[in-house]
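> The following block contains a protein sequence and its predicted model.
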Amino acid sequence: MPEQGNTVNEEIINKYQETIENHLTVVKKDIAAACKAAGRDPSEVHIVAVSKFHSAAEVCAAQACGLTHFGENRVQELLPKQDAVAAADCDVSWHLIGTLQRNKVRQVIGKVALIHSVDSLRLLKEINKRAANEGIVQPILFQVNLSGVDNKHGLSVPELIDILSNQISEFPHVQVKGLMTMAEFDWDDDQLDRFFAEFKKTFDLAKTSLPESMREVFSIISAGMSQDFVQAIRHGATHVRIGTAIFGPRHYK
């Protein structure tokens, strides 16, 4: 059985490292090929290794393979894993990529390099309030729901543009660095291409909707996961959130 907890030692790290390195080699080749086809530089694409349901030792093994950015979906899993990785002297940056409840905001402010999943004005207000209390500026991405399905998290495009055009200056303790979205798992290549192309158009519209002073740092397109990152890269993704293709199957508890 894989280690489910946060025990980290050299023996456990070594057990995972070769497998992760082999997987990562394949992922990097796929990224390079996608970039070449799109006329992009592979250095423009950053991997956020999704460590949900993987152990702290696996994070440290991935860090030994050169990965530095790790994404977690749940605050209650992020915090103890973050402590265990830090105790093992593994220097990594953490991203919160899953749904964030407003009552959990205070637990993550200042502890993650980037919150990818700001999906409502109410959540934005809470993040700004908690960041102000800590005297910091919290980098965020707005999550966009392009599907129009009500049960999907994310702002609609009109909601997003309204916030960026008319309200964002009211939140000085957040730094809006870009947008995030998620495609459906069962879409074919043509559907994915249309979806990510539309998301790139939304990103461009959002950038021009911001006050001019905020546009330079608005540069992140967080799109694409293990099953569709190649298509996302074709359409400008700068950050791809990859879990299974790097770590292998998740160890569900």
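Structure's in. What do you need?

> hey, let's count contacts and neighbours off CA atoms from now on
Will do.

> so how far is Pro249 from Gln175?
34 Å (Cα to Cα, to the nearest Å).

> Neighbour count: these two, which is higher?
Neighbours were tallied for Gln175 and for Pro249 using other Cα atoms under 10 Å; the higher tally belongs to Gln175 (18 against 11).

> Wait, a helix at that one?
No - counting by DSSP: H, G, I helix; E, B strand; the rest coil, Gln175 falls outside a helix, being strand.

> you'd agree it is up against Gln138?
Yes - using Cα atoms under 8 Å, Gln175 is in contact with Gln138, at 5.9 Å.

> give me the element Asn133 is part of.
In the assignment (DSSP states H and E), Asn133 maps to helix 121-134.

> buried stuff in that helix?
Buried residues in helix 121-134, counted by 16 or more other Cα atoms under 10 Å: 121, 123-132.

> Residue nearest the middle of the chain, spatially speaking?
Nearest to the geometric centre of the chain sits Ile97, at 4.7 Å (Cα atoms, centre = their mean).

> now that residue: how far from Gln63?
As defined by Cα to Cα, Ile97 lies at a distance of 19 Å from Gln63.

> cool, Glu77 as well?
18 Å.

> do His23 as well
Note on His23: its distance to Gln63, by Cα to Cα, is 14 Å.

> the more surrounded of those two?
Each of His23 and Gln63 has its neighbours counted (other Cα under 10 Å); Gln63 has more, 21 against 16.

> quick one: contacts for the more buried one?
90-92 (Cα atoms under 8 Å, 6 or more residues apart in numbering).

> Who wins on neighbours among the residues you listed?
Cys90 (19 neighbours).

> That one in helix, strand or coil?
Under three-state DSSP, Cys90 comes out as coil.

> Give me the helices and strands touching the helix ranked longest in the chain, please.
Using DSSP state H, we find that the single longest helix of the chain is helix 10-38. On a contact count with 3 or more Cα pairs under 8 Å, 6 or more residues apart in numbering; DSSP states H and E, helix 10-38 meets helix 56-64, helix 229-234, helix 244-247.

> The structure to be compared is supplied as follows:
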Amino acid sequence: MTDSPATVRPDRRAEIAAGLAGVRSRVADACAAAGRDDSEVTMIAVTKTYPAGDVLALAGLGVVDMGENRNQEASVKAAEVAAAGVTPRWHFIGQLQRNKARSVVRYADVVHSVDSVRLARALDTASAATRDRPLEALIQVSIDSDVARGGALPGSADPGAGLDAVAEAVAGAEALRLAGLMAVAPLGWEPERAFARLAEVVAEFRAVHPGATVLSAGMSGDLEIAIRYGATHVRVGSALLGMRPTLR
């Protein structure tokens, strides 16, 4: 039995409220330790595998930003939430195939995973055809330059996947807005090492693209370190909503 998207059980609402209070406290403490104001950091509630009812509960608690990483799940969930009269700011944070671009741009406000010139062009074409405002795009950066994991490559002259080439493609697109960068700490890397390296990439990137100020980095297990190294957006799922079986 699944939760109705239009209703949220009181006990589940209380669980989510407690999780939200804990995450907000962690963010505030991390910002204080880093000498930053907590208004500088946006929490994205990663609602993948959780029902639409949880999105409604989060929205009722003041959360605006929701993250999804599978288009098939996200498109249905976004429609259910909209039918309930709630319009959160949807972030698509997963790897994205070009043939899904037209579907994603119909509901997403921000795409975090632009990692190639070809994907940038596909999103631009889809956005121009279906949206009345530019799609905000973050370029996913490969911290360890492992092409198998996805992400544009800093310092690479690759015309299709080098960070400079992807940034130029996004910045030059009519229906996209280059908002900033996104990264995930590579497997096997300590978060301190990963985000310190990311901070170096960000500094070089912003020297060329000063208006691209968003840095999406940090998740439930490492958000404090990401905030110390300048994250403006943290993506939080399990610490906020608890563990849940994967939806199929």
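Arrived safely. Source: prediction; values computed, not measured.

> Which helix or which strand is home to the aligned residue in the first structure for Trp90 of the second structure?
Taking TM-score structural alignment for the superposition, Trp90 of the second structure sits opposite Trp94 in the first structure. Using DSSP H and E, Trp94 of the first structure sits in strand 93-96.

> Tell me which residues are up against that strand.
48, 68-75, 82, 111-117.

> Restricted to strands, list those.
The strands, defined by DSSP state E, take in 48, 69-72, 114-117 from the contacts of strand 93-96 of the first structure.

> now those as CSV including neighbour count?
Shown next, in CSV, are those (neighbours: other Cα atoms under 10 Å):
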residue, neighbour count
Val48, 23
His69, 23
Phe70, 27
Gly71, 25
Glu72, 25
Leu114, 23
Ile115, 27
His116, 27
Ser117, 25
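
> Tell me how far Gln191 of the first structure lies from Gln231 of the first structure.
Distance from Gln191 of the first structure to Gln231 of the first structure, by Cα to Cα: 10 Å.

> actually Pro158 of the first structure, sorry about that
25 Å.

> And the two? Which one has more around it.
Higher neighbour count among Pro158 of the first structure and Gln231: Gln231, with 24 against 9, using other Cα under 10 Å.

> Identify the spatial nearest neighbour of that one, chain neighbours not counted.
Asp193 (6.0 Å; Cα to Cα, 6 or more residues apart in numbering).

> Tell me the residue in the second structure aligned with that neighbour.
Aligned partner of Asp193 of the first structure by TM-score structural alignment: Glu192.

> Return the residue of the first structure aligned against Glu224 of the second structure.
Match for Glu224 of the second structure (TM-score structural alignment): Val230.

> quick one, what contacts its match?
30-31, 34, 224.

> preserved in the second structure, out of those?
Mapping these onto the second structure (both residues aligned by TM-score structural alignment, their matches' Cα atoms under 8 Å) leaves 30-31, 34, 224 still in contact.

> In CSV, list the residues you listed along with neighbour count and distance to Ser55 of the first structure.
CSV is the format used below for these (neighbours: other Cα atoms under 10 Å; distance: Cα to Cα, whole Å):
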residue, neighbour count, distance to Ser55 of the first structure
Asp30, 14, 25
Ile31, 23, 25
Ala34, 21, 30
Gly224, 24, 23
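
> Matching Gln107 of the first structure against the second structure, which residue comes up?
The alignment partner of Gln107 of the first structure in the second structure, by TM-score structural alignment, is Ser103.

> Quick check: Pro154 of the second structure touching Ser145?
Yes - the pair formed by Pro154 of the second structure and Ser145 meets the contact definition of Cα under 8 Å, at 7.4 Å.

> how far apart are the stretch of helix or strand the match of Asp193 of the first structure belongs to and its match in the first structure?
Per DSSP H and E: Glu192 of the second structure is located in helix 191-208. Here the mean offset of helix 191-208 of the second structure against the first structure after fitting is 1.5 Å, by mean Cα distance after the TM-score superposition for the first structure.

> What lies in contact with that helix?
Outside helix 191-208 of the second structure, the residues that reach it (Cα under 8 Å, 6+ apart) are 143, 154, 181, 183, 185-186, 212-213, 222, 225-226, 229-230.

> Throw the residues you listed into a markdown table and include distance to Ala169 of the second structure, thanks.
Formatted as a markdown table, the contacts of helix 191-208 of the second structure follow (distance: Cα to Cα, whole Å):
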| residue | distance to Ala169 of the second structure |
| --- | --- |
| Ile143 | 20 |
| Pro154 | 15 |
| Leu181 | 14 |
| Ala183 | 19 |
| Ala185 | 25 |
| Pro186 | 25 |
| Ala212 | 14 |
| Thr213 | 17 |
| Asp222 | 31 |
| Ile225 | 31 |
| Ala226 | 27 |
| Tyr229 | 27 |
| Gly230 | 25 |
